[in-house]
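Asks: Dropping the sequence and predicted coords here.
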Amino acid sequence: MATAGITEHAANALGDAVFVQLPEVGDTVTAGETCGELESTKAVSDLYSLVTGEAVAANQDVVDDPARVNSTPFEGGWLFKVRASEEPGDLLSADEYTEFAS
């Protein structure tokens, strides 16, 4: 199972989140395709799934309180969970992403 969210770097660049639309449980999400929306005080951004599979959970807490995306992106600010239909092979580790984003 994969947990989708945004990084702290992305949360800081985004600005204050004010609206979150997530895939519904049971929806099929496809790697590289949009599956939701995240709106901030700066912009509206599409959410893209990094894996293909079935959405098995959506974080209602971030829908009710979008600020969680900014305040706790790795804990309570996760967005949705996917039962991946295949193992992704080209994702960055946390350390690789930190280096890339620097």
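Replies: Sure, I can see it.
Asks: contacts, neighbours, all on C-alpha from now
Replies: Noted.
Asks: Which parts of the protein are helices?
Replies: Using DSSP state H, the helices of the chain run over 8-14, 60-64, 68-71, 94-101.
Asks: Find the nearest non-adjacent residue to residue 62, please.
Replies: Excluding its sequence neighbours, the residue lying closest to residue 62 (C-alpha to C-alpha, 6 or more residues apart in numbering) is residue 68, at 5.8 Å.
Asks: residue contacts, the one you found?
Replies: 61-62, 76-77 (C-alpha atoms under 8 Å, 6 or more residues apart in numbering).
Asks: Second structure for comparison follows:
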Amino acid sequence: MTIPAGLKYTKEHEWVRIDGDTATFGITDHAQEALGDIVFVELPEVGRVLTAGEAYAVVESVKAVSDVYAPVGGEVIEVNDLLDGEPENVNSDAYGAGWIARVKITADDSVELMSDDEYNTFLEE
């Protein structure tokens, strides 16, 4: 299981890469392993304004349907349209081709975010 440094993580197993006022969201390698083969990703609409902790996407696998929650608040500026035809990218490259959405951070709110080391410790508990 991969836990890249330089990202932040949530207790709900989402990751966020913050670059200035832009954040890229996805689910962690741990989450995609637990879900199994992902068959569908319901993406948010561009322009939607999210608050931290709000469900913004749905990931459907052969095992379950799961909400995905925003780690930080902001306006959706881009979604990963490749997931419409290739949802398995979340399984094969959770931190790369499997990203779900990008937001322009517009709010000063976030859920409790963990570093890679903190997330690894959280998984071991």
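Replies: Arrived safely. Here the structure is a predicted model, which means the values were calculated and not measured.
Asks: circling back to that earlier point, shared with structure 2, which of the contacts of residue 68 of structure 1?
Replies: Retained in structure 2 (both residues aligned by TM-score structural alignment, their matches' C-alpha atoms under 8 Å) from those: 62, 76-77.
Asks: Closest to residue 20 of structure 1 out of the residues you listed?
Replies: Distances from residue 20 of structure 1 to those, taken as C-alpha to C-alpha, are shortest for residue 62 (6.8 Å).
Asks: Just the buried residues of the kept ones among the contacts of residue 68 of structure 1.
Replies: 62, 77 (16 or more other C-alpha atoms under 10 Å).
Asks: so how far is residue 98 of structure 2 from the most centrally placed residue in structure 2?
Replies: Nearest to the mean C-alpha position of structure 2, by C-alpha atoms, centre = their mean, lies residue 26 at 2.1 Å. Distance of residue 26 of structure 2 to residue 98 of structure 2, computed by C-alpha to C-alpha, to the nearest Å: 7 Å.
Asks: returning to what we had before: in this structure the residue nearest to the centre of structure 2 contacts residue 102, no?
Replies: No. Counting by C-alpha atoms under 8 Å, residue 26 of structure 2 stays clear of residue 102, with 9.2 Å between them.
Asks: Which of the helices of structure 1 sits closest to residue 43 of structure 1?
Replies: Using C-alpha to C-alpha, these put helix 8-14 closest to residue 43 of structure 1, at 7.4 Å.
Asks: Please enumerate the strands of structure 2.
Replies: Ranges of strands within structure 2 are 8-9, 14-19, 22-27, 38-42, 49-50, 55-61, 65-69, 74-79, 101-104, based on DSSP state E.
Asks: on that earlier part again, intersection of neighbour lists for residue 26 and residue 102 of structure 2?
Replies: Shared contacts of residue 26 of structure 2 and residue 102, counting by C-alpha under 8 Å, 6+ apart, come down to nothing at all.
Asks: okay, now residue 19 of structure 2: neighbour count?
Replies: Neighbour count for residue 19 of structure 2, taken as other C-alpha atoms under 10 Å: 10.
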